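Peer 1: Predicted coordinates and the sequence they were generated for:
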Amino acid sequence: MQDIDSVAFQAELWSVAEELAEAARAAILPHFRQVGLSADNKERDGFDPVTIADKAAEEAMRAVLHTRRPQDAILGEEFGNTAGTSGLTWVLDPIDGTRGFISGTPTWGVLISLNDESGPRLGIIDQPYIGERFCGGFGRAEMIGPHGNADLGARTTTDLDQAILFSTFPEVGHLEERAAFEAVAVEVKLTRFGCDCYAYALLAAGQIDLVIEAGLNSYDIAAPIAVIEAAGGIVTDWQGGKVHEGGRALAAATPELHAKALKILNHSLSKQRS
């Protein structure tokens, strides 16, 4: 097994990650905003769409890994687990925000993470239509976009009444999770919904302060963790522990803001259960 702390190996891994992002872009963009794009529903009791673009993008990324890193494991949203021997796992969400994708909004993204046994080591949040790519890990925290390259950096907000809060769905999760979220939302300056993974990118770019979500899978959150942590933010579950395997996530620009939101979330949950 190669030394993941080697600068040369890290450069190789970044090269692979960016090739994955380019492959996904090429597979997805021909389908975006196309009249007649169909979506299958993966849920019996709800609506969880998947399109030809989701599948084509993951297949394209898997083809890159088959050539460049066949020894690594893969966890992808559409095609599941592929075993590896290197101790490294590529976690892929070909389109995070398929509901937005089929609605024509440019808030979906491609999520790519490389995990070892400790969690995410590098991550990419890529928005192909806008042409923005947010990269974090191995000492890199960078946004590449139409206006050139810029360093990522989370805001310095410490007070909830000055914070901007995002979540994908107004219902957040189960009823108790929604109530806990709303207990935080009443304390902040502004709450917005519907950006999927792009909200995490905005936090890393210093545009917002908090993202609170529930019911996540590993492929939803692994890449955002790497990007936000590289930008100086913090991402945990609602108990303050690791969340790269999914569940309830709290992302914050500063430790102080994280602690205040975490206290409210847990107080609400505890109160509802008593």
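Peer 2: Received the coordinates, thanks.
Peer 1: drop to CA atoms for contacts and neighbour counts, all remaining ones
Peer 2: Fine.
Peer 1: Any idea how far apart the tips of stretch 129-149 sit?
Peer 2: 17 Å (Cα to Cα, to the nearest Å).
Peer 1: quick one: contacts of that stretch?
Peer 2: 10, 29, 106, 121-127, 150-153, 201, 205, 226-231 (Cα atoms under 8 Å, 6 or more residues apart in numbering).
Peer 1: what do you get for stretch 156-168?
Peer 2: Contacts to stretch 156-168, defined as Cα under 8 Å, 6+ apart, come from residues 185, 187-196, 199, 208-213, 253-257, 260-261.
Peer 1: try this one next to it:
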Amino acid sequence: MQDIQQIIDTAHEMADAARQVILPLFRTRDIETENKRPADFDPVTQADRAAERVMREVLARRRPQDAILGEEFGESQGNSGLTWILDPIDGTRAFISGAPSWGVLIGLSDGNGIRYGLIDQPYIGERFEGGFGISRLRTRNQEHPLSVRTGHELSHATLMTTFPEIGTPDEAAAFQRVSRQVRLTRYGLDCYAYALLALGQIDLVIEAGLQSYDIAGPLAVVEAAGGIVTDWSGGPAAAGGQVIAAATLELHRAAMALLLNE
């Protein structure tokens, strides 16, 4: 791609625009919230929709030739072969609870895979970036390289997922087989768990029931930091579903064997 720098600049402009509309609504008690799935609480707020709107406005101005897949407003066609995959607030349940573990997710696919992504946490001012030879964390005042940690066996690993009741009963049982073998399991951090994996703070993230916009940005960040992201069968994870992210190949293999009950 000839225009990599423009792509990177566009992604950061989208993340900046999302920050500006989300932050004034965070931790406000009268924020408008709807339930997208009455049978299973799946909230969406005015902040989710406002953030995706401004990101789409940036793309319309800077890169109208690119396609878009967004959680709130669906698909928009393009002719460049590139698709931006947007989750304006990953972790809306955390957002409406006032917890700062939600994030803005931006991923870029060229049709053959995810090539670039951001995990942005506006409230604490952290932006994790991966792809095109970049792997870094930007804070308000500094920039740090990202790198997964190595040398931990499964018995000394830290595992994260968002929901204790992960997926179906069979998926939950598979997760528990891994959880029983690691040193520490923690819950509830949404996309921020992948950021911590890329930062070298934890070793595994295992989830189920994801959509493509849940994983595109995190996948790029983790892989750029040296990690591995696949589905539970070892195949591509960009479409979502069952996802495992690991710091090392050894951890990935050990966890996969337990997930598949081999």
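Peer 2: Perfect, thanks for sending it. Quick caveat, the model's predicted, so the values are computed rather than measured.
Peer 1: From the contacts of stretch 129-149 of structure 1, list just the buried residues.
Peer 2: 10, 106, 121-127, 152-153, 201, 205, 226-231 (16 or more other Cα atoms under 10 Å).
Peer 1: picking that back up, buried ones among the contacts of stretch 156-168 of structure 1?
Peer 2: Looks like those have 185, 187-188, 191, 194-196, 199, 208-213, 253-255, 257, 261 buried, using 16+ other Cα under 10 Å.
Peer 1: Just give me the match in structure 1 for Ala50 of structure 2.
Peer 2: With TM-score structural alignment as the criterion, Ala50 of structure 2 lines up with Ala56 in structure 1.
Peer 1: Ok, Thr161 of structure 2 next?
Peer 2: Match for Thr161 of structure 2 (TM-score structural alignment): Ser167.
Peer 1: which one's the longest helix in structure 2?
Peer 2: Criterion DSSP state H: the longest helix present in structure 2 is helix 4-22.
Peer 1: coming back round to it: so which of the contacts of stretch 156-168 of structure 1 are in strands?
Peer 2: In this view, the contacts of stretch 156-168 of structure 1 that belong to strands under DSSP state E are 190-193, 210-213.
Peer 1: Mind picking the two most distant members of those?
Peer 2: Leu190 and Glu213 (16.1 Å; Cα to Cα).
Peer 1: Of the ones in strands among the contacts of stretch 156-168 of structure 1, just say which sits nearest to Asn266 of structure 1.
Peer 2: Set against Asn266 of structure 1, the nearest of those by Cα to Cα is Ile212 (12.8 Å).
Peer 1: quick one: the closest one and Thr98 of structure 1, what's the gap?
Peer 2: 19 Å.
Peer 1: can you check Ser268 of structure 1 too?
Peer 2: 31 Å.
Peer 1: Can you list the residue ranges for helices in structure 2?
Peer 2: Using DSSP H, the helices of structure 2 run over 4-22, 46-62, 92-97, 169-179, 192-198, 212-224, 249-259.
Peer 1: Distance from the chain centre to the longest one, please.
Peer 2: Put simply, helix 4-22 of structure 2 sits 16 Å off its chain's centre (Cα atoms, centre = their mean, to the nearest Å).
Peer 1: how big's the offset between that helix and structure 1?
Peer 2: Following the fit onto structure 1, the mean deviation recorded for helix 4-22 of structure 2 is 0.6 Å by mean Cα distance after the TM-score superposition for structure 1.
Peer 1: which bit of structure 1 covers that helix?
Peer 2: Aligned by TM-score structural alignment, helix 4-22 of structure 2 falls on residues 10-28 of structure 1.
Peer 1: just the shortest one next, same as before
Peer 2: Counting by TM-score structural alignment, helix 92-97 of structure 2 lines up with residues 98-103 of structure 1.
Peer 1: How about stretch 120-136 of structure 2?
Peer 2: Going by TM-score structural alignment: stretch 120-136 of structure 2 matches residues 126-142.
Peer 1: first vs last residue of that stretch, how far apart are they?
Peer 2: First-to-last residue span, stretch 126-142 of structure 1, Cα to Cα: 12 Å.
Peer 1: how about structure 2, which residue sits the furthest from its center?
Peer 2: Glu262 (28.4 Å; Cα atoms, centre = their mean).
Peer 1: show me the contacts for the aligned partner of Thr89 of structure 1 in structure 2.
Peer 2: The pairwise alignment with structure 2 assigns Thr89 of structure 1 to Thr83, based on TM-score structural alignment. Going by Cα under 8 Å, 6+ apart, Thr83 of structure 2 touches 66-69, 108-111.
Peer 1: Tell me how far Thr83 of structure 2 lies from Gly117 of structure 2.
Peer 2: Taking Cα to Cα, one finds Thr83 of structure 2 at 12 Å from Gly117 of structure 2.
Peer 1: Please identify every residue contacting each of these two.
Peer 2: In contact with both Thr83 of structure 2 and Gly117: Leu108, using Cα under 8 Å, 6+ apart.
Peer 1: Gln10 of structure 1 contacts Ile4, doesn't it?
Peer 2: Yes. Contact criterion Cα atoms under 8 Å: Gln10 of structure 1 and Ile4 qualify, at 6.4 Å.
Peer 1: got any residues that touch both of the two?
Peer 2: By Cα under 8 Å, 6+ apart, no residue touches both Gln10 of structure 1 and Ile4.
Peer 1: got the buried residues for the match of helix 92-97 of structure 2?
Peer 2: 98-102.
Peer 1: how far does stretch 194-203 of structure 1 sit from the chain's center?
Peer 2: Counting by Cα atoms, centre = their mean, stretch 194-203 of structure 1 comes out at 8 Å from the chain centroid.
Peer 1: residues in structure 2 matched by that stretch, start to end?
Peer 2: By TM-score structural alignment, stretch 194-203 of structure 1 lines up with residues 188-197 in structure 2.
Peer 1: neighbouring contacts of the matching stretch?
Peer 2: 90-91, 101-103, 119, 128, 148, 160-163, 202-205, 214, 218, 221-222, 245-247.
Peer 1: Start and end of that stretch, how far apart?
Peer 2: 14 Å.
Peer 1: Perfect, that will be all.
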